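S.K.: need a structure here:
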Amino acid sequence: MEKYLKKRCEQISQELDEIIAKFSKDKDFEEEPSPDSPDSIESPDSTESPDSTDSTESPDSPESPDSPDSTESPDSTDSTESPDSTDSTDSEEEEEEEKSYKDRLDSYQKETGLTEAVQTGIGQINGIPVAFGVMDFDFMGGSMGSVVGEKITRLIEYATNNFLPLIIVCASGGARMQEGSLSLMQMAKISSALFNYQKNKKLFYVSILTSPTTGGVTASFGMLGDIIIAEPNAYIAFAGKRVIEETLKITVPEGLQETEYLFEKGLFDLIVPRNLLKSVLSELFQFHDFFSLNQNSIK
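M.R.: Below is the predicted model:
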């Protein structure tokens, strides 16, 4: 242990000497070096004043601005006195990250007025009763946690029991990482409820993808609609562009994860602007009315 500490101290000392030497060389371009100590390492600021060589003899002097204990210029940009210092912004980001999950939830609830990243309910489109689920990206990036998964699952079960068509508007960054495996479980739970809704009850589910729709939502209920509608120019993907490029060391072309390109590859049924959605959905439900929806509702 003593050998390791001794070796480590020597390494640190050598690194400091290199930094001080480099600092002294940079100063040589600004002012003439002192003729008495051109290669001085003990006093890197000696190049600023020919009289500063005396300061090295009294390192304890509080009046000496060129004390060897201070290897930085008084005008250094790293000064903690500067209000615009980048250190302050870094500390704010660290404080934000260190907030507990509960505190972050409380903060988003106050900012958005919502309790979670999805709102569910029932309503009508041109007189047709419909079960709705709408995700909100402003609430923690629309991330899917256990509460979001439970609300969507209960919405699907309600629509199944009452023979209602289902619409889910997706806008999400994926599974909520703060909840770990619990958030990943929601993908399977929602998909299982949809299987019963679509396969066993033969009911009609429309998925609407807005920007952005990514991660676990894309990998589960977002792409399970009987009809999948996407908004124009929406960002839709599983993994984000930056993650793909950093992981696979490749360049992702622009527009590769946008609606129009994905539509050409057959991932969606329709691209519909938001102002036309109501009329398009109404037509879809009226067409679906010819199938088992009315017969089931009568029973």
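S.K.: switch to C-alpha atoms for all contacts and neighbour counts from now on
M.R.: OK.
S.K.: hang on, Ser183 is in a strand, isn't it?
M.R.: No - read with DSSP: H, G, I helix; E, B strand; the rest coil, Ser183 is helix and lies in no strand.
S.K.: show me the contacts for it.
M.R.: By Cα atoms under 8 Å, 6 or more residues apart in numbering, the contact set of Ser183 is 144-146, 149, 175-177.
S.K.: So which of those residues is surrounded by the most neighbours?
M.R.: With neighbours taken as other Cα atoms under 10 Å, the top of the contacts of Ser183 is Met144, carrying 29 neighbours.
S.K.: To compare against the first, here's the next sequence to fold:
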Amino acid sequence: MSWLSNVRNALSSFVPASRETPDNLWHKCKGCGQMTFHKELEENLHVCPHCDHHDRIGAALRFDYVFDGAYTMLPTPRVAEDPLKFRDQKPYPARLKAARAATEEQDALLNAVGTIGAHKAVVGVQDFAFMGGSMGLAVGEAFVRGVEAAIAEHAPYIIFTAAGGARMQEGILSLMQMPRATVAIQMLHDAGLPYIVVLTDPTTGGVTASYAMLGDVQIAEPGALIGFAGQRVIESTIREKLPEGFQRAEYLLAHGMLDMVTHRRDLPATLAQVIDFLTVAKAA
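M.R.: Here you go, the predicted structure:
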């Protein structure tokens, strides 16, 4: 053993080992670019404390934030997983497998039953992390099951939308979920129950053309991107320059497409107030 090894071993007995900085210690805001401690971001409901940018969140966090406390998850419906035997760069089953591994969920829409401000409610949440929250057979079936659960519980159905549109791998079968959802909403109305929509970033495509715009009350989170086609597609079609931010929640509120834009921390209280108003109004 060399003298250098002796010195190194002697120093290691009283010099603490260096600790590596965790990769997930900081979060860079997509809105303003500021760095925030993950712990601070979590305490602020995943809203940037510098610019109020609302990060996209999954179903589990959404349920935790909106319900009063404990809630019960509804079973995820089983549907045909590859009805068209679709393949692009990868087989469709391989894409489903990857999305399930990444999100630990079966598909893009989950339902749960709980209370919001002491009002029983069934809440559906689309997770954009699951193949862009795209609407296919599973999402359509989950939406219908959520409505049926709301009717059985005699409670409102609240949907948090986040989607890039229909799921291309299911073709016409994905588009058929649009009229299915519309019929389900009519069933809810026939039962005298409210249907409330909370649009989150982003809500686009066939979802916007269907159940995302059929609420008794339309709420959106600040800055949410909401639209059918993209800005470049629209501009190239109509050959006109569109206003900056014309598909953001605040612009849509100013032009009558939404009823309110509500901060994430205020959503539980706002939803409780809306449920209270709508259920009293329908009872009257």
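S.K.: Report the TM-score for the pair.
M.R.: The TM-score (TM-score structural alignment, normalised by the length of the second structure) is 0.66; 198 aligned residues with a Cα RMSD of 1.7 Å.
S.K.: what's the most distant pair in the contacts of Ser183 of the first structure?
M.R.: Using Cα to Cα, the two most remote members of these are Gly149 and Met177, lying 13.8 Å apart.
S.K.: mind checking what Ala142 of the second structure lines up with in the first structure?
M.R.: When the first structure is aligned by TM-score structural alignment, Ala142 of the second structure is paired with Lys151.
S.K.: what are the ranges of the strands in the stretch 1-150 of the second structure?
M.R.: 26-28, 35-37, 72-73, 109-116, 119-126 (DSSP state E, counting those that start in this stretch).
S.K.: Serialize those strands to CSV and add fields for distance to Tyr195 of the second structure.
M.R.: Below are the strands of the stretch 1-150 of the second structure laid out as CSV (distance: least, Cα to Cα, whole Å):
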stretch, distance to Tyr195 of the second structure
strand 26-28, 35
strand 35-37, 36
strand 72-73, 19
strand 109-116, 14
strand 119-126, 10
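S.K.: Surely Lys241 of the first structure and Glu254 touch.
M.R.: No - if you go by Cα atoms under 8 Å, Lys241 of the first structure and Glu254 don't touch, sitting 9.3 Å apart.
S.K.: of those two, who's got more company?
M.R.: Lys241 (16 against 8).
S.K.: residue in the second structure matching the more buried one?
M.R.: So, by TM-score structural alignment, Lys241 of the first structure is matched to Gln231.
S.K.: What of Thr251 of the first structure?
M.R.: Using TM-score structural alignment, Thr251 of the first structure lines up with Lys241 in the second structure.
S.K.: what does Phe195 of the first structure give?
M.R.: So Phe195 of the first structure corresponds to Gln186, using TM-score structural alignment.
S.K.: all helices for the stretch 51-200 of the second structure, in order.
M.R.: 59-66, 92-103, 137-153, 171-175, 177-190 (DSSP state H, counting those that start in this stretch).
S.K.: mind checking the longest helix of the first structure?
M.R.: helix 2-28 (DSSP state H).
S.K.: circling back to that earlier point, which residues touch the match of Lys241 of the first structure?
M.R.: Leu242 are the contacts of Gln231 of the second structure under Cα under 8 Å, 6+ apart.
S.K.: Okay, it and Phe246 of the second structure: tell me how far apart.
M.R.: To Phe246 of the second structure, Gln231 of the second structure is 9 Å away according to Cα to Cα, to the nearest Å.
S.K.: Same check on Gly117 of the second structure?
M.R.: 33 Å.
S.K.: More neighbours: these two, which one.
M.R.: Gly117 (18 against 15).
S.K.: who are the neighbours in contact with the aligned residue in the first structure for that one?
M.R.: Alignment note (TM-score structural alignment): Gly117 of the second structure maps to Asn126 of the first structure. Asn126 of the first structure sits next to Ser282 when contact means Cα under 8 Å, 6+ apart.
S.K.: how about a cut-off of 10 Å?
M.R.: Residues counted as contacts of Asn126 of the first structure (Cα atoms under 10 Å, 6 or more residues apart in numbering) are 278-279, 281-283, 285-286.
S.K.: out of those residues, who's nearest Ile229 of the first structure?
M.R.: Leu281 (9.7 Å).
S.K.: How about the contacts made by Ala281 of the second structure?
M.R.: Per Cα under 10 Å, 6+ apart, neighbours of Ala281 of the second structure: Ile275.
S.K.: Kindly provide the distance from it to Ile151 of the second structure.
M.R.: For Ala281 of the second structure, the distance to Ile151 of the second structure - Cα to Cα - is 17 Å.
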